[in-house]
Each structure stands twice: as structure tokens, then as C-alpha cells.
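>>> below are the sequence and a predicted model; questions follow.
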Amino acid sequence: MSAAGLVIIGSGPAGVAAAEAFREHDADAPVRIMTEDPDPPYERPPLSKEYLRGTTDDVALHPADWFAERSIELHRGTVTELDVTDHAILLGDDRMAYDALVLATGAAPRPLLVPGGERALSLRSLTDARRLREAATGAKTAVVIGAGFIGCEAAASLAMRGITVHLVAPDTLPQEKRLGSDAGHRITDLVTATGVRYVGNTSVREIGSHSVLLDDERTIEADLVLAATGVTPNSDLARAAGLRVENSLIVVDGHMRTSADDVYAAGDIALAHNADAGRAIAVEHWQDAADQGEVAGARAAGRTVSWSGAPGFWSDIGDATLKYSAWGDGYEHSRIVDHDDGFTVWYERDGVLVGVLTHNADDDYDLGGRLIVEGGPAPTPVR
């Protein structure tokens, strides 16, 4: 590899994992991470939990000297264009050459398109988390919009700070469409156990200075509002450069290679082929982003590796930990099994296990992950 080396756009888990994996296989070529984030690389999962609760300020992904020890350079700036023909990125009028390029630009919070939507805070970056935590310091009431895992985590964390929190979502139960009613009831119990009030079957019509108006004409007092309403992949650079993009995701093979030579993509922006699934899968999980980044970095260094394993993640709602592993493209049947202090939900399609959700059932989670990859049935009948 020439002096141009590896350039990575994005300092999240995929980007940093790509840099680390590349350096493990190539000790000499330059490695540069381009980022717009003002903070050194950090862990995102604690932002909606321990950090928001005020129980930790340490969210650094690595110690300060970790990057210097590995000769990984961090550059702050905005990449304005990709020149995949001449192997360069453009930062305004400046050009930076690359031998290999990894796109790990992640995703951005989806704006809340209602009157007053600009008043709602978001929670994606450490900058967002600081703003939210500062707002929570003087707040007595809060509304969290969206009952995905981030919304549930953040609502619980705010309630644990003594704030009166309403969690507003269009579903009767949190994540009912994705995980089913049995799981939705259990998640509701975990959320409300922290003091959160769940408000389902409605949407936000308008956000005022200290209140939220719902579609059903109810008004909820809110000193702060958090919109946890999903994200949009940051794939505009790739699309403008002519890379293959489908539904805002960059299409890559199992080695994270895009349609352009020596260009890879990983994380929230990637539609990646999974070797065990035998098809392309989109994921938005921290660990999977890191796994994909590791593949991209190793492949850029000349190693033959591919992405495999069933995607999964953990979520902490208050003091309760949920673990979920699934291919993520739906199921036909589900069955919940209650335990003394937890539960397991098994998900099947065509008689094959495609997902598992657990609370205090680590053995089931580990077994489920293996069965999902093996393509076997659930250990208990699912009908």
C-alpha cells in the first residue's frame, strides 16, 4: 500500500473498528479517520442510560493515547465529495488521496415534522446527550416520542432522575409490530416500573414551549421533549459518487466491498451480505457495526474475511436488561415462556428459528443465537 494508505470517514464503532483491524494486519501504512464529531470517539450505548442518568461521564471508546500508540490519525472536517475514480476524497478545495476507503458515516436522527418539532431534542451524538442531560437537570416533566429501544431507555433514565415522563407512541404497546404483543406487554411493564407513563395509540400533533399536543386532543406538560423517532442513513456522499445505493443504504458484499474499487462501507449505512443468513441484511446495532468495520478494515489490509453471525444487541431499561438476536426480516409465529424473574420469546418462520428476545435468560439467548445461525427450530414449539 502506498503513502496514501487507508482513509475512513466516520468515527463511530464501524470506523474505529476498521482502523484497528487494518492496523493489526498492516503496521506501516497511514490510517486516517475523518470525522465531523467534535468529541473523541465514544461509546453510544451509555448515552441513553448511565450518561443520561448522570452516573458516569466516561464514555470514551478508547483512552486518549490509544490512537497515537497505533498511529491512527483523527482529522476533523467535512468531506464534501468522493472521487472514486482517482481514489481521493475532497474537503472543500483540499484533496486527500487513499489506497482504500471505508465509509462509516452512520445515520442522523430523523426530524420531527410537526409544528414546533424543532423544539424537540435528539439523542444520537455525545453533543446531543450533553444537551439532553443539561435540559433534564432543571426539568420536572418530559415527553419522549417513540417507543423503540432508545426511546424506552431514555424515558426510563429520565424517570429515574425523578422527572415525570410520558412515553408517546402510535402502537398500543411498545414495539408491538416488531416484537409482538407478548413482548410488548413485558416491555411496557419494564418501562412503567421505572415510573414512566406509556401513552399509546396516538401521535404528537404539535410541540409548544412547555407542552405537547397529541392527535387525540390531549395536552401533556413537558419541560423537555425528546424525539426518538428513528434515523436516516448518511449515504448522500456515496450516492453522489455513483455507488450502488438501495433505500438509502450502500450495497456491499460479505467483505463490505461497495460497487467501487477499494471502497468499503460498514455500519448503519450498509446493506451487507451475511454469510450465515445467505442474504443481505440491514442492521442498526452497535456491535454489528463494529463487526462489519472489523471486516472492512481487515479486507482493506488484504485479508479474506466476511461478515457472519446473527445480528443482536442488548438494551437496558432501568435496571432490566433485554437481549435480542434476529435476522430482522420478520417472523410468522412467536411464543413467550415466562421464568421466575424473566422471560424468553422465541420467533419462528417456516418452522425455523429467526429471532429470540430474553430477559434474565442468558442460556436461552446463547442457544437462540446458535439456532438462528444453524437454521433449526425453536427448542419449544412456536405456534
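Structure received.

>>> CA only for contacts and neighbour counts going forward, please
Will do.

>>> tell me the contacts of residue 327?
Taking C-alpha atoms under 8 Å, 6 or more residues apart in numbering as the definition of contact, the neighbours of residue 327 are 277, 281, 310, 311, 354, 355, 372.

>>> mind doing that once more with 10 Å?
Contacts here follow C-alpha atoms under 10 Å, 6 or more residues apart in numbering; on that basis residue 327 touches 274, 276-277, 279-283, 309-312, 353-356, 372-373.

>>> one more to weigh against that first structure:
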Amino acid sequence: MRRREGRLRDGGSGPAVSGVLIVGAGLAAVRTTEQLRRNGFDGPITVVGAEDHPPYDRPPLSKQMLRGEIHDVALKPAEFYGQHQITLRLGVPALGIDAAAHTVALADGETLGYDQLVIATGLVPQRIAAFEDLDGSYVLRSLDDCAALRSHAASARRAVVIGAGFIGCEVAASLRGLGVQVVLVEPQAAPLAGVLGDQAGALIARLHRDEGVDVRTGVTVDAVAGGEAVESVTLSDGSVIEADLVVVGIGSRPATEWLRSSGIDVADGVVCDAVGRTSAPDVWAIGDVACWRAADGAQVRVEHWSNVAEQAKILVAAMLDLDSAPSPGVPYFWSDQYDVKIQCLGHPRAGDTVHLVEDDCRRFVAYYERDGVLVAVVAAGVPEKIRTARAGIAAGVAISEVLQPA
């Protein structure tokens, strides 16, 4: 790591002590701090977060946390940060970067200096303006969002979940578990069709319908009715759904607005090379906000929990100029819906040829083929199929080698 002289405040007008500054206080920040300390970096580390909460795990928010089964999603115990000499600056958003001066401006008026800066600001949920001022309408991204939604769900009778991506499907499943009637609305042909394709999406729709969810696909929301609170939602097919709870899960965008005047390249996230280095000197990006260059030259942004740990190893190895850096592994993600864990290994695309090799009307296994090669496996409730497929996907084996003879 190229070291710069630590800059101290000069009469109260200069930036604070330099070191590694991480903007964003989530999983990506924690994994980066772990790798820095594990690899011998002993300089100052400061983590800046817009929320008041210490870094916490987001996946449980739409599942166990929403259902009230767990109440603590902290990624690390409080003493971890003191033991590893990591300073948390919470409840204070970053407003901008001066890349030439190596400083970050905070919303409380302070300016922090850095030797190396890691952007880890994650995502911002997309919203529907018509719902913004109505009680009973929620997005789910933060711990506070989850607490508010859980409180409302305790007395709700009928919910409309708009968007059948991972968050929408998981929220629908959790609300059904709480006894709420749910209508799941998705403009595509099936839930998760944009990620897993129509065929696997139809199987996920079947799972939800078997659990009593009213799945409406190929429709959008036209209007919402209500005085101060949500009363009904009108769909593009003219149907009107009574509801006292609406959850908007129509996706998220990278949290990059604060970088507009920084000069850092941004296009569907912060543009990075293959190790997380941005267009600005000594500035890196990791996690959901980061668009890394893949082996084929494409810029890829991956929004999966397991991806962050691998990126942290690669980024820190490059930052510290270590002799060897790990290679990216096979992407993996999962989604818990009801009693079924839906797991995906590899890079599925909606246009892939899908081979459904197992299906018992609830659990299934699908192989994804592209140009004659196995590129992904999606397994719902059949974890052993994921474990055995990793080597084949990594090696790019022919689909004929993994399909059983008819």
C-alpha cells in the first residue's frame, strides 16, 4: 500500500487524521476491515455510515427479522471495533469527495482525510411516488424500515407486494407466515424472471400460490386510493385490490448521488477495474455499489451477499500490494422462501436454455446451458445439487456431461 503522510488537523481547519476511510457501514465495510487487519495493516481505519446503527446484516430483514424470530442482526459485537482499532462514524452521511485533496466531506460539516478510500455505500431502494405520503406503504432496505413494517404487519389483514424480485418474494412469504393475505404483483411473466428466466420463475410462482399468495403477473400498478392511509391498489388490468399494507419492492439503484462532483466514473455503479480500483487515485469500491471489470472485459455489478467477501480479499490484496491475490470464484446466492431455500450457483441469464432435471411440485433443480456449456444451477430445496455443480461450472463443462441420459 502506498503510504501518505498522515495529515492532522491544523488549527482546526484541516482534515482529520488520514488512513483507510470506508464510506458505507454495511457488510462490505466489515469485510474490508477484516481483510485489512488480517493482512497486517495497522494504520487508522474509519467507517462512515449514514444510519445510526452499527453495521448489520441485511438478508434477515425480509425474513427472520420481519417475522420477529430474531432481534439482533449486528454483523459484529460492539467490542470488535475497539479491539481492532476501527472508528465508527455513524448517523452522518458523506456528501462528496475531493479526490485531489484526498478528503471526504460529511453532512455534519467535518472533512475527513484519507490515504486510501473505499466506497461501500450499497443501494438505495426505488420508490413509487404515489405511495410516498400514505401510511401503510413501505420499502424494505434498512433496519428501521423493517421495524416499521413488522409493527404494521402485526395488525394488517391484506397486503399488496409490488415487485416479485428477491425482496418482494421473501416479504410475501414472511407476511404469509404472519397470517396476512398477500397479493404479489409483478410486471414480468413470472417472479424472478429477469434473474432466473420464465421457466424457473413459474416454479417459484407455483410455490407462492401453494402457500396462498395471489400472484398477479404481467400487470403493473396504475393507481392507489386512500386518504391518509392506503385503502386499495388499482392494477393495469383494471382490477382493484383492497389493502391496508403495501410493500414496494421494485428494485434498487447504486447509492452514487453523492459522487456527482467527484470526477469518479459512474455508470450503473462505481466503475472499477478487476480489483476494485476506481478512476480516481487511491479510491476503491466494493459491494453492491461497485461495477467491477470481469474476465471477459464486461463491467459487472453483483448484488449478492457472498460476493462481498471475495471482493474484499481481492481489493485489500491489491491495496496492500500483496504478492498474491485470490481469483474470483463461482458466484453464489440464495433466497429463503417458506421452508424452501432457493440457491443459485453461476451466472444464469433469462435467455439461457433451461433443463429441469428434478421437480416434485415444490422442490426443483434446473441446469442452465449457454453455447453448449453449463453456466449455472438453480436448486430449490436440494442443496446437494449446488455443492456438486461448482467444479463443473468453474471448468465450463459441456452440458451433455452433466445431463442424465433420457
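Looks like it arrived, so ask away. Note that the structure is a prediction, hence the values are computed from the model and not measured.

>>> find me the equivalent region of stretch 167-183 of structure 2 in structure 1.
Residues 150-166 of structure 1 are matched to stretch 167-183 of structure 2 when aligned by TM-score structural alignment.

>>> just the buried ones from the contacts of residue 327 of structure 1?
For the contacts of residue 327 of structure 1, a burial check counting by 16 or more other C-alpha atoms under 10 Å picks out 274, 277, 280-283, 309-312, 353-356, 372-373.

>>> what segments of structure 2 are helices?
Counting by DSSP state H, residue ranges of the helices within structure 2 are 27-38, 79-83, 143-153, 166-177, 193-210, 305-319, 383-395.

>>> most packed of the ones you listed?
Among the helices of structure 2, the stretch with the highest mean neighbour count (mean count of other C-alpha atoms under 10 Å) is helix 166-177, at a mean of 24.

>>> that one vs structure 1, average distance?
Plainly put, helix 166-177 of structure 2 ends up 0.6 Å away from its match in structure 1 on average once the two are laid over each other (mean C-alpha distance after the TM-score superposition for structure 1).

>>> which other helices and strands contact that helix?
The criterion is 3 or more C-alpha pairs under 10 Å, 6 or more residues apart in numbering; DSSP states H and E, and the helices and strands that helix 166-177 of structure 2 contacts are helix 143-153, strand 158-162, strand 181-186, helix 193-210, strand 245-248, strand 332-337.

>>> how about the first one, aligned to which bit of structure 1?
Think helix 143-153 of structure 2. On the basis of TM-score structural alignment, helix 143-153 of structure 2 is assigned to residues 126-136 in structure 1.

>>> mind listing residues that contact that stretch?
In this structure, residues lying in contact with stretch 126-136 of structure 1 by C-alpha under 10 Å, 6+ apart are 37-44, 46-48, 51-54, 57, 59, 120-123, 125, 139, 142, 154, 158, 161-163, 223-226.

>>> mean deviation of it from structure 2?
Stretch 126-136 of structure 1: mean distance to aligned residues in structure 2 after superposition is 0.7 Å, counting by mean C-alpha distance after the TM-score superposition for structure 1.

>>> give the contact list for the equivalent of residue 53 of structure 2 over in structure 1.
Residue-level alignment of residue 53 of structure 2 against structure 1, with TM-score structural alignment as criterion, gives residue 39. For residue 39 of structure 1, the contact set (C-alpha under 10 Å, 6+ apart) comprises 11, 60, 76, 125, 126, 127.

>>> how about a markdown table for these, with distance to residue 261 of structure 1 added?
Formatted as a markdown table, these follow (distance: C-alpha to C-alpha, whole Å):
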| residue | distance to residue 261 of structure 1 |
| --- | --- |
| 11 | 22 |
| 60 | 33 |
| 76 | 25 |
| 125 | 31 |
| 126 | 33 |
| 127 | 35 |
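
>>> number of residues surrounding residue 95 of structure 1?
Under the neighbour criterion other C-alpha atoms under 10 Å, residue 95 of structure 1 is assigned a count of 15.

>>> how far away is the equivalent of it over in structure 2 from residue 98 of structure 2?
With TM-score structural alignment as the matching criterion, the partner of residue 95 of structure 1 in structure 2 is residue 111. Here the distance between residue 111 of structure 2 and residue 98 of structure 2 works out to 10 Å (C-alpha to C-alpha, to the nearest Å).

>>> I'm done for today, thanks for sticking with me.
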